[in-house]
Structure formats: structure tokens, C-alpha cells
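Trainee: Structure, please.
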Amino acid sequence: MSEMSATISIPLVSVAFPVFNEAENLEMLHAEVTRALETTGLAFELIFVDNGSTDASLSIIKRLSETDPRVEFVSLSRNFGHQGALLAGISHAQGEAVITMDADLQHPSALLPEMVRLWQEGFEVVFTRKRRYPVHGMRLRQVKLFYWLMSKWSGLHLSFGQSDFRLLDRKVFEVFLRMPEARKFLRGLVEWVGFRQTGLEYDPLPRHAGESKFPFRALVSFAVDGIISFSLLPLRWSLGLGFIVASMSFVYGIAMVVMGLLNYAGMSVPLPPGWATLVVSILFLSGIQLIAIGMLGEYVGRIFEQTKGRPEFIVRAASVSEREPR
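Mentor: From the prediction side, this is the model:
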């Protein structure tokens, strides 16, 4: 009886992996993560979320689950994006803490014991930062611009190199699961919810196989989601720009009236040509209006998505049940 009680009292740690066409990486990922977590002395489960893969990823995951009872799988009905797959993994986690990491082997498994140790010391969020970014040139400048915009426009303090490689205590990720917000931006929410947090730095490893599933278009969409989720600054800038343009137009109109009156009084004051001035003014004001309407449309679009109440993901099959928040 005492041995059974001791076994039951061992905390369970869940590790969730979003997987999209990572068939060549899965077996090595399973071996490395298992080896790292076995050193902690804790019970653990590995949840592989197949995010609509078109290769043999799901078959390999099912084979791993047959040979290792600690492996669970969640198969989504289609690709719901990286954040959707992360939420699917978190919502199916049975542990007292969940670690999220990518399946491309760039997140070092050797860091897992240290993350678990910090959690056992009382930290409820253990996030990670890259010491260096595994890209160069234009792509690196794009990533830096993303973090700069997020920090300046959203009011959050996202440092350069933060990723979705993190540990969350159950009380933290249950807060996420209870949020009705659509298109959750997890990197921002992790800071926003608070709790006791600490960070670790790491050097990303080279991708073992395959290619990146995060092109520039996805980075732009990710940045827009983050800014709109946490900031009204674009709307306020649009309002401020409208006031500036209106003020300039007012001053310009007064100047034209004064110049006309001076000419009427007999003074020779050259008036600017009307056609070029008119065309430039119309194009400038039209551009400002379209930009403002586009910004407003992004916010209205998010409201529309929220009112539809569609789920963040749809499960086609799973070996583990979705756990309801406490």
C-alpha cells in the first residue's frame, strides 16, 4: 500500500509537441526527450499533436504509442496552425505541468531537467530565450522587427528570441483554457497572466531533417495577431494621423484663401497650380483612409471571428481524452 501511495504521489509532467510533416524527426525526438526526462525521476507523458500532416508522421506516432505507454497522440482534422496545435496538446495534458516544444529537434532536450527543477522550486512559468537566432540576413532583420514591434506596440516586454519552448504549471495553462478569446497569442498571454516566472537561455540546435514550416507570410500573420490581440495603438495612430492631415488641410485652405484675397486686393501673389495639388491631395487622403479602414477591418474581423465561437482546433482521433479545466 505504501509503495502504491508513493507511486501515485509522483508528479506527472506532460510534454506536448505540435507536429506537421516531421516524420524523419519523430523517433530521434522521442528517444532524446525520454532520455532527458528519465533523469528527473518524475512520471511523464509525451503528447504528439498531428497537425494535418501529409507524410507518415501520424503512423510513426501511433507506432511509438504502441511500444511506449507514455506516448499519446492527438490527430487534428486539418492544419490549425502552430498555436492551435499547441492549445490542442495543452488541453489534452494530464500532468501537473506541461512543457511545449517543437518537433524539429531545434529545442534542446537537455534543457528539460533544468526546467523541471525550476518548476519544483516554485516557478509557475519557465520560458526560454535563444542566445542566437538560427537565421541570417534579411530573415534575421524580419524577426528582430517582429519583436521590436510587439514590444513597442503591445505594451508587453517580449525579449528577442523568446519561443514557444516553455513549461507551464497546471494553474497557468488552465487559465488559458478558460479564456474564450479566439486566436490566442500564447507568447503574449504567458507574460500577461503573470504568476511566478523565470527564464532560461539556450542555443537552438540545427534542424535534424526537413525544412522550416514558418515562412515570412506566417511571420507577418503571427505579428499581426500579436499586435491586434494586445494593443489599440494602431487605431490610435490612425486617429492621430487623421488629426494631422485634417490640420494640414485646414492650414493649407486658409493659406489659399489669404493668397486669393491678396490677389483680389491687387497684390501679385502666385497661386499654386490647381490640378497637381488636387491630384496629390486626393491620392494622399485616399491612401490614409484605406490604411485606417484596413486597420479597423482587422479589429472588426477579430470580433467577427469571436462571435462565431468556432473552436481553436478539431480533434479527429486521440488516444487521450481532453481534460476539463478544474
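
Trainee: CA only for contacts and neighbour counts going forward, please
Mentor: Noted.

Trainee: is it true that Lys184 touches Gln83?
Mentor: Yes - the pair Lys184 and Gln83 qualifies as a contact (C-alpha atoms under 8 Å) at a distance of 7.3 Å.

Trainee: between these two, what contacts are shared?
Mentor: Applying C-alpha atoms under 8 Å, 6 or more residues apart in numbering, one finds that no residue jointly contacts Lys184 and Gln83.

Trainee: ok, how many other residues are close to Leu37?
Mentor: 21 (other C-alpha atoms under 10 Å).

Trainee: is it true that it touches Leu111?
Mentor: No - applying C-alpha under 8 Å, one finds Leu37 not in contact with Leu111, separated by 9.7 Å.

Trainee: Quick check: what element follows the longest helix along the chain along the chain?
Mentor: Criterion DSSP state H: the longest helix present in the chain is helix 274-308. Sequence-wise, the next helix or strand downstream of helix 274-308 (DSSP states H and E) is strand 315-318.

Trainee: another one to check against the first:
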Amino acid sequence: MQKTILTIAVPCFNEEEVFDQTMENLRTVLCDLMGENLISEQSQLLFIDDGSKDSTWEKIENATLFDPLVSGMKLSRNFGHQRALLAGLEEAVKFSDCVISIDADLQDDTGVIREFIIQYLQGNEIVYGVRSKRDTDTFFKRNTAQGFYRLMEKMGLSLVYNHADYRLLSKRAIEEMLRFKESNMFLRGVVPLLGFKSTKVYYERKARAAGESKYPFRKMIAFALDGITSFSVKPIRLITMLGFLFSVISVFAGIYALVQNFMGHTESGWTSLMISVWLLGGLMLMSIGLIGEYIGKIYEEVKQRPRYIIESNLCKKVGNKSKVHSR
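Mentor: I've put the predicted structure just below:
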């Protein structure tokens, strides 16, 4: 029986402070799995440098020279976490039976990777790493994250609760996912759409080992908005409903104004006028902005620009591709 060829794909952006620790940790995991005969000796780590400004790529490049288990890719500029991860998946699927994606900050528990492999060997095409609790998050981040999942559910998108991008995908799952051609691929939403047999592995997330978070509040908002507008038209329908509601209200307001005029109470109210102007003005600007988000996505899609550009590829591909098998 052929052993499973595993690639662990790790997107990196300015991770020089934590890279050495991350590489050593994941390398130990790989070696342990090989020692248990759970994966092939041709398995490897794949680090994807997403246009880092520090010495991250130099560290990756050096590691590929001296460690046969390490491969690397360098994107020509910063394309964003999701596209960097997609670049790694698209490259790794060429020579792997399954791929595990994990962030470079070591917050996700690498100890459950063994369970990922066991679940894969039991027939699961997708294995989600799911946080069992969010104690390490601040009160604000914890509640905004929960609000995000609830909002996405109301928008009609089924996400795996408390799951980020720590997951295992089989070769077949990745190949099918790559058939989705949208420019801005929201992986957390696309993967559940594949419909293959899946399971969850729960773990406790740790504090960041070193460095700073690459997802400040601004990027979190942009990420959430990207997810919503990529999978649902309900916000547009909400605007339509609000427009209808305010049209009805305006009819009653007009009737009220006429009645007041006939009764001789014609003095206009400054407060009510200002409230109406600001309320309607704010709603109109918000509506135009939301419609603009959808138009912007259409604009990006029709140009059909590449999702990423690879500047340097140091992947150590499996020599005999016939050894890579899928279910």
C-alpha cells in the first residue's frame, strides 16, 4: 500500500521572528508522522512568502538549501493571505495526496495534525481544525468574531463555526476547488461548497509565539465584507426592502404634512427636518457604497487578471508523479 504524501502549506508575511521556531515545530511533526508510517518520506513543508519586506524569504531560501523536507515559493508582491494560500495549494496538489494549511504564527495547535491524517486515512476528504474555545481572544475580538459567523449565517452562507484556514484537503478536494475561477476566492466559504465527506478536529488556540498579528481590525472588516459580498446578494435585497419601507413611510409623512397644512399648523420643524436629511443621506451613501462593492467585484472578475504571480519557485517535487494517488 502506498503511503500518503503530505504537504503542509504555510503562508508567510513578515514572519522572520517566528519562522525558525515554526519550521522546527512543523519539521518535528512531519518526522514523527513518518516514523509512525502514517505518511510518505516524500512529504514536505511548503512555505509561501507573500511579498514579505523582512528577511522571511532569505530564511525560507536558506532552509530549502540545507533541509530536504523544506520547499519554498516567493510571490512577486503582497497578494494577501487567501491568494498566497491558494498559490501554495495549487502548487502542492501537483505532487501531494493531501495538503494541510496552517498559519506561520504557531497559534494553531500542530499537535492535532496527526489526528488530521488519521481522519483522512479513514476516508474524509476535508478535515477542519476548529477552535474549542476563544479564551485567548480579547473581549472585542471574541464578540465580533461570533457576530461575523451569525451574520454570515443570516446571509445564507454556511461557515464552519470557529474555523479559520487550518484544515486538511485531499488531492481531489483541491482539484475541484481550483475549478472555482473567481478572482477573490473566499476559501472559508468555498471549501464547504465542495460537499465531500468531512469532519472536525477540535483544538485550543495558543497565543502568538512572536511578532504581530497580520489581521488588524481594518483587515478583519475588509475580510468580513469580502466574504459577505462574495457569497450573498442579500445585502442588495436589504437595500430594496429599505427603499420600499421608506417609500411607505414617506407616503404617511406626506399625508401627515397635508393634514397639518389644512389644520393651519404649517410651521416647519427644524429638528425633524435635520434628522430626516441625515438619516436618509446616511442610508443612501451606505447603499451606494454597498452596491459599489458588488460592482467592484464584477470589475475585478471581468479583467481576469492572475490571482498571484510567482517570482521564485523552490518546490522539491516528487520525482515519480505516479506515486501520488487520489481517492
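
Trainee: picking up where we left off before, buried sites along the longest helix of structure 1?
Mentor: For helix 274-308 of structure 1, the buried set under the neighbour-count rule, 16 or more other C-alpha atoms under 10 Å, comprises Ile288, Ala292, Met295, Tyr299, Arg302.

Trainee: Show me where structure 2 has its strands.
Mentor: According to DSSP state E, structure 2 carries its strands in the segments 6-12, 44-49, 70-75, 98-101, 126-131, 163-170, 198-203, 310-313.

Trainee: out of those, nearest to Glu212 of structure 2?
Mentor: For the strands of structure 2, proximity to Glu212 of structure 2 was assessed by C-alpha to C-alpha; strand 6-12 is nearest, at 12.5 Å.

Trainee: what range in structure 1 matches the closest one?
Mentor: In the comparison with structure 1, strand 6-12 of structure 2 aligns to the range 13-19 (TM-score structural alignment).

Trainee: Give me the mean distance between that stretch and structure 2.
Mentor: Following the fit onto structure 2, the mean deviation recorded for stretch 13-19 of structure 1 is 0.6 Å by mean C-alpha distance after the TM-score superposition for structure 1.

Trainee: can you list contacts of that stretch?
Mentor: By C-alpha under 8 Å, 6+ apart, stretch 13-19 of structure 1 touches 42-51, 53, 57, 82, 85-86, 89-90, 93-103.

Trainee: are any of these buried, and which?
Mentor: Of the contacts of stretch 13-19 of structure 1, these count as buried by 16+ other C-alpha under 10 Å: 43-51, 53, 57, 82, 85-86, 89-90, 93-95, 97-103.

Trainee: which one in structure 1 is aligned with Pro68 of structure 2?
Mentor: Using TM-score structural alignment, Pro68 of structure 2 lines up with Pro69 in structure 1.

Trainee: give me every residue that touches that match.
Mentor: Applying C-alpha under 8 Å, 6+ apart, no residues contact Pro69 of structure 1.

Trainee: Now for Ser286 of structure 1: which residues touch it?
Mentor: Neighbours of Ser286 of structure 1 in contact, by C-alpha under 8 Å, 6+ apart: none.
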